[in-house]
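# Fold the stuff below for me.
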Amino acid sequence: MTAENQLRKHIEEVVHLTDEEYRFVLSHFLIENYRKNDFLIRSGDKTTQCYYVVYGLLKLVLEDEDGKQHIASFAMEDWWESDFSAFFSGNRAKLSLQCIEDSKVFVISLKNYNKLAAGLPKMEHFFLKKSHSGHIALQNRVLSFLTSNATERYEQLLKQHPVLFQRVPKTLLASYLGVSRETLSRLSS
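Model (predicted):
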């Protein structure tokens, strides 16, 4: 499946588009390729772009004052990612977005995001649905940290996204789960 067809299929899980509407949608995006370890966003930079992953795997990271990385999220095929706070507010990024694998992404700027939403109400509805889904996922992640122990968080991630365990190094999974590498090894044995 081509990247363009994949994006259309993804959008049409929420709203139906005519061919003309989809050409209009595509005119607001760029498509870019990144290599493993490339940064799409660096903490401290202005962030005016949001990314839809065609293929590959990304990590959204907060680096603390001691240089320790805290994984906020992973993004793989059919996922959207950015430092959304910076994207929508125009502030500098607090998070970095980096490739774990070679990746192909569609890129939309905030300007084009707003133009697309204003020019095609179906896409405004699509973006709203995606925003709701992202908000719910983030809220569930926070609740998981507040109410679940490490074993329960591990089992929940394994159930929801088993493919991550084949694609993500254990040190990154441990960071995402809020445990040490050693604890993750015990949980996975």
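# okay, CA-based contacts and neighbour counts for the rest of this
Noted.
# in the protein, which spans are strands?
Listed in chain order, the strands of the chain (DSSP state E) span 30-34, 39-41, 49-55, 58-63, 69-75, 80-81, 96-99, 103-109.
# Need these in TSV (columns: mean neighbour count and distance to Ser131).
Output for the strands of the chain, formatted as TSV (neighbours: other C-alpha atoms under 10 Å; distance: least, C-alpha to C-alpha, whole Å):
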stretch	mean neighbour count	distance to Ser131
strand 30-34	14	21
strand 39-41	19	20
strand 49-55	22	12
strand 58-63	22	17
strand 69-75	19	15
strand 80-81	20	10
strand 96-99	24	18
strand 103-109	21	15
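# Nearest to Val163, out of those?
strand 69-75 (11.5 Å; C-alpha to C-alpha).
# give me every residue that touches Ile129.
One thing to correct before we go on: residue 129 is Lys, not Ile. Contacts for Lys129 (C-alpha atoms under 8 Å, 6 or more residues apart in numbering) come out as Val14.
# about what we covered before: turn the strands of the chain into a markdown table, including distance to Phe145.
Converted to a markdown table, the strands of the chain look like this (distance: least, C-alpha to C-alpha, whole Å):
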| stretch | distance to Phe145 |
| --- | --- |
| strand 30-34 | 32 |
| strand 39-41 | 26 |
| strand 49-55 | 26 |
| strand 58-63 | 17 |
| strand 69-75 | 12 |
| strand 80-81 | 21 |
| strand 96-99 | 22 |
| strand 103-109 | 29 |
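# Following up with a second sequence; could you model it the same way so I can compare the two?
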Amino acid sequence: MNHILRNHIQKTILLSDHEWEKVSAFFEEEHFSKKDFIIQENDKVDSIYFIVSGLIKLSCSDQEGREHIISFAMEDWWETDFMAFYNQTKANQILQCLEDTEVLKLSFKNYHQLLKEVPKMTEFFLSKAVKGHISNQRRILSLMTLSAKERYEQFIKYYPSLAQRIPKITLAAYFGLSRETLSRFFKESK
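Next up is the predicted model:
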């Protein structure tokens, strides 16, 4: 599992074998089954997760109990309730597995120790944060300027393999559509 993380990191920064030994020591393997919760609302969020295999969704619930899907994450992606992680507050988001999932977990304490011991990792995590920020801005702009069909087409363009793995009812909820409307978009785009 660690070689997958090393390959992922090496796409952004180069690490010597000695640096990699230090880096890998900070991570812990964890396995979850489909439908398991990694984070639930009001949990203390002490870790960020690198997805080795599987698929997860990040969501929140409104006061009426309706679920709002914020994002999905699959292999080679990072996910957590970042606001709660960085501020060390309780979660207001939910992280749930859509498939059996294997992760490498990095605790808040280990994250900061890692940055001290291997300063290059600051550059790595900054790069990941910027890419995540750009992706979130793209999503916000699409919500403000595109129709539901255009948002769906944009999602398919940027994440074709991801769209095939997400259950249609969950994908419809992500776009705020009925499953029937999403199915119609799917047929039209073929």
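# What span of structure 1 is stretch 5-16 of structure 2 aligned with?
The counterpart of stretch 5-16 of structure 2 in structure 1, using TM-score structural alignment, spans residues 7-18.
# Buried residues, whichever helix in structure 1 runs longest. List them.
The single longest helix within structure 1, with elements called by DSSP state H, is helix 121-147. The neighbour-count check on helix 121-147 of structure 1 (16 or more other C-alpha atoms under 10 Å) flags 122-124, 126-127, 130, 141, 144 as buried.
# Could you dump the residues you listed into a markdown table with distance to Ile100 of structure 1 added?
Listed next are the buried residues of helix 121-147 of structure 1 as a markdown table, based on distance: C-alpha to C-alpha, whole Å:
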| residue | distance to Ile100 of structure 1 |
| --- | --- |
| Lys122 | 33 |
| Met123 | 29 |
| Glu124 | 30 |
| Phe126 | 27 |
| Phe127 | 26 |
| Lys130 | 23 |
| Arg141 | 21 |
| Ser144 | 24 |
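# from these, which is closest to Cys50 of structure 1?
Nearest to Cys50 of structure 1 among the buried residues of helix 121-147 of structure 1, with distances taken as C-alpha to C-alpha, is Phe127, at 11.5 Å.
# count of residues packed around the residue lying closest to Glu21 of structure 1 once chain neighbours are set aside?
Counting by C-alpha to C-alpha, 6 or more residues apart in numbering, Leu120 is the residue found nearest to Glu21 of structure 1 once chain neighbours are left out, at 7.8 Å. Neighbours of Leu120 of structure 1 under the rule other C-alpha atoms under 10 Å: 15.
# again, but for Pro160 of structure 2
The burial count for Pro160 of structure 2: 12, using other C-alpha under 10 Å.
# Distance of it relative to Met74 of structure 2?
Pro160 of structure 2 sits 12 Å away from Met74 of structure 2, going by C-alpha to C-alpha, to the nearest Å.
# any shared contact partners between the two?
Counting by C-alpha under 8 Å, 6+ apart, Pro160 of structure 2 and Met74 have no contacts in common.
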